[in-house]
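Participant: sequence? don't have it. structure:
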């Protein structure tokens, strides 16, 4: 019912949005003598603000057709190399000629960036992908909005996520490197452990986890406490709703993106209110930089997708309430997940000192759990002065976190190559 009411409210506001768009054109028209007055600028800013907060934000574009590497433009081509009804594995192929002009090798280590399936589209990691493209052949999990998947395609749950990671690593090829950003940490770690136990040739050479709730019992945040304090039945009763017409996934039970967005924003309500007030003032004053910065962030932040009921509820149970992975209780398709089986996969953990989503200690717990990884293949890093978002994006990520991650991947690429040659000789 809530989903249907949400759609009704959106459609009901359509005339008001049309009116706001007309007002914008009126108050910015060069034929309007009042357009450059305080009254005109304020009226325009009011209409612009109303339209922006009531707009339906679709999936953003990647906007990575051309990136800059060492000051040189390098073209990229977006390629879908594997897909399912729930996800596309996207490769950003760099132009070889452009790489040569930038003084870079024609190829680099293959890196799978596992984007969060937690409300926002994978494009939230645009800056992460662009940075990794400086030195790597980058693939990213581009998750599909559950409301766009017809009921005939069946279910998608936590264990399907694990299977997807395995299948995508197989599509990339032997000994790639995987980077799990935030939510994917537990299922990606489980997938790597299963592949290691089976001696799968496509197991990764290294795994990097950034701000991930590997063990959510440690340094619990507001998010963790909410998940623990509320009974499981509460989440099923209050957070799950049915996709209405006219979406392809009509009838599917989901955790709607707009509910997730409200939860995100309510955690920092004052900050978002201040940001929109500053946006309004920038519109009135004609501060183009302030307007552009606000729109760039919120056009991405307000773009959300739905999660299937089964995936969301299993994540609540497995990761945040039962803590199955760190307690050694997780089974996948009837087989126990043995983290001790991981012996030749490098492990790096990255945390933010001020992370209010995954507290310090939750990600680095992977080092204790994966006890059989040699010390030479481990890196534990806590970035000072950054919160959750700063762990995988922004200036400190580019200048301080990424160089360490790049070197870690390069070291494990060499160790993996030596291991392959030794195995071949044997």
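Facilitator: In hand now; what should we look at? Quick caveat: nothing in here was measured; it's all calculated off a predicted structure. Residues are numbered from 1 along each chain as shown.

Participant: from now on I want contacts and neighbour counts done on CA atoms only, so please keep to that.
Facilitator: Fine.

Participant: buried sites along the top strand by length along the chain?
Facilitator: Longest among the strand segments of the chain by residue count, using DSSP state E, is strand 72-84. By neighbour count with 16 or more other Cα atoms under 10 Å, strand 72-84 contains the buried residues 74-76, 82-83.

Participant: give the next helix or strand downstream of that strand.
Facilitator: Following strand 72-84 in sequence order, the next helix or strand is strand 87-94 (DSSP states H and E).

Participant: now the top helix by length along the chain: buried residues?
Facilitator: Counting residues, the longest helix in the chain under DSSP state H turns out to be helix 402-425. By neighbour count on 16+ other Cα under 10 Å, the buried set for helix 402-425 is 402, 404-406, 408-413, 415-416.

Participant: what packs against that helix?
Facilitator: If you count contacts as 3 or more Cα pairs under 8 Å, 6 or more residues apart in numbering; DSSP states H and E, helix 402-425 packs onto helix 126-132, strand 206-210, strand 346-352.

Participant: among the ones you listed, which comes closest to residue 317?
Facilitator: When the helices and strands packed on helix 402-425 are compared by Cα to Cα, strand 206-210 sits nearest residue 317, at 20.7 Å.

Participant: check the offset of the closest one from the chain's centre.
Facilitator: What separates the centre of strand 206-210 from the centre of its chain is 14 Å, taken as Cα atoms, centre = their mean, to the nearest Å.

Participant: what's it packed up against?
Facilitator: Contact here means 3+ Cα pairs under 8 Å, 6+ apart; on that basis strand 206-210 packs against strand 177-181, helix 185-197, strand 346-352, helix 402-425.

Participant: before we go on, here's another structure to hold up against the first:
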């Protein structure tokens, strides 16, 4: 019960901070206080507004906010989000552009399950929509999944991806971002042996820890410095009585967020201090840079305990993917069995989460793949976020990935797809 009490204690602390922010804003906004020329009143109102918004966002799933896209006919087309496959721990969704012919290029984005929702890839989706039919894995918050649905570890994650790829067919082009890169590589190898006709056309791995030991970072150092027993004792709790997943063992999102912020505490503290003063001066808005970033960054989800612990143990400690001895559902996966799927890796020069060398290690594991079907790219000056959602992605990496997809797609696709990209790239996407 103590683990459930700890979970509820964290939630109570968050509720209290949100209430304090709301109370400070309400009190400082009392009309009579406007007669008192005291900057402390304005500061209290600004602090309250920023605090209330920040702590409220921590338990709310962000909206995709993708309403329309400008297509090559010069018209804005509405975007409808459709659930293609519904599963207890995650769905496969499609961004259907209404009134537009189905494009030949089909892309599956595999989103990370590492604390944030799939909406973290919103800008990635927006950048790809004019040029492709875009699908994405939408993972669920573990606190909302009843215990009766069973476990969900990295093998289950891999099999979910296998099923999604099977459903979309062999003409799909898979892009795995960050954490799922090693599991998506394993899923592709699993299909190469079990169902070769269901393999994707191409596989792009962006900033993923294929071989965490290739280039150590703070993340890998942490993984080696603690034992599995310590992790289970300090990080794992049981969902409290306020949610459908009551009793489920999870790595709580609020605890994950504490870790995220502690890695760059000074930068986050400065960002919030500057935002408070912007609010005081009347320069802040709902959709300014700070709010756009932190509305997403602060929205965290619980991760199942078995997924978190198996990731640390099998990927970071035992290096099962890096040493090509990963097992899925009792079957030993051999990455060398991938012989037809073109594989590209993308890394950022200044990535401090998955440093250069960790992701490109995938190419050495693909021993059955000819060099003509292998590609890699190291983006100069780019950090982790920039290689899939920042300016580095938009200006440099995205065109390279689309060219790679076209060069290795089915024979009938590249010419038409390239023409589509040329026209669509001149148009903007409306959110």
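Facilitator: Happy to help now that I have it. All figures in this text were calculated on a predicted structure; none of them were measured in a lab.

Participant: fetch the TM-score of the aligned pair.
Facilitator: Superposed pair, TM-score by TM-score structural alignment, normalised by the length of the first structure: 0.90. Supporting alignment: 408 aligned residues with a Cα RMSD of 2.2 Å.

Participant: to residue 377 of the first structure, which of the helices and strands packed on strand 206-210 of the first structure lies closest?
Facilitator: For residue 377 of the first structure, the closest of these is strand 346-352, at 4.6 Å, according to Cα to Cα.

Participant: the helix or strand that the closest one is followed by against the second structure, how far on average?
Facilitator: Following strand 346-352 of the first structure in sequence order, the next helix or strand is helix 365-369 (DSSP H and E). By mean Cα distance after the TM-score superposition for the first structure, the fitted helix 365-369 of the first structure averages 0.5 Å away from its aligned residues in the second structure.

Participant: so where is the helix or strand following helix 365-369 of the first structure in the second structure?
Facilitator: Note on helix 365-369 of the first structure: by DSSP H and E, the next helix or strand toward the C-terminus is strand 378-383. Aligned using TM-score structural alignment, strand 378-383 of the first structure spans residues 374-379 in the second structure.

Participant: could you pull out the strands for the second structure?
Facilitator: Under DSSP E, the second structure gives strands at 68-70, 76-85, 90-97, 106-110, 133-139, 172-177, 202-206, 237-238, 249-251, 303-304, 327-328, 331-332, 342-348, 374-379.

Participant: of all those, which one is nearest residue 152 of the second structure?
Facilitator: Nearest to residue 152 of the second structure, of those and by Cα to Cα, is strand 303-304 at 6.6 Å.

Participant: contacts for that closest one, please.
Facilitator: For strand 303-304 of the second structure, the surrounding residues in contact (Cα atoms under 8 Å, 6 or more residues apart in numbering) are 113-115, 141-142, 151-153, 248-253.

Participant: and the counterpart of residue 360 of the first structure in the second structure, how far from residue 221 of the second structure?
Facilitator: In the second structure, the residue paired with residue 360 of the first structure is residue 356, using TM-score structural alignment. According to Cα to Cα, to the nearest Å, residue 356 of the second structure and residue 221 of the second structure sit 16 Å apart.

Participant: who has more neighbours, the two?
Facilitator: residue 356 (23 against 13; other Cα atoms under 10 Å).

Participant: against the first structure, where does stretch 254-272 of the second structure fall?
Facilitator: Counting by TM-score structural alignment, stretch 254-272 of the second structure corresponds to 258-276 in the first structure.

Participant: no wait, stretch 222-233 of the second structure
Facilitator: Using TM-score structural alignment, stretch 222-233 of the second structure pairs with 226-237 in the first structure.

Participant: buried stuff in the matching stretch?
Facilitator: For stretch 226-237 of the first structure, a neighbour-count test (16+ other Cα under 10 Å) marks 227-228 as buried.

Participant: cool, stretch 44-51 of the first structure as well?
Facilitator: The neighbour-count check on stretch 44-51 of the first structure (16+ other Cα under 10 Å) flags 44-49, 51 as buried.

Participant: mean deviation of that stretch from the second structure?
Facilitator: Stretch 44-51 of the first structure, aligned to the second structure and superposed, deviates on average by 1.9 Å (mean Cα distance after the TM-score superposition for the first structure).
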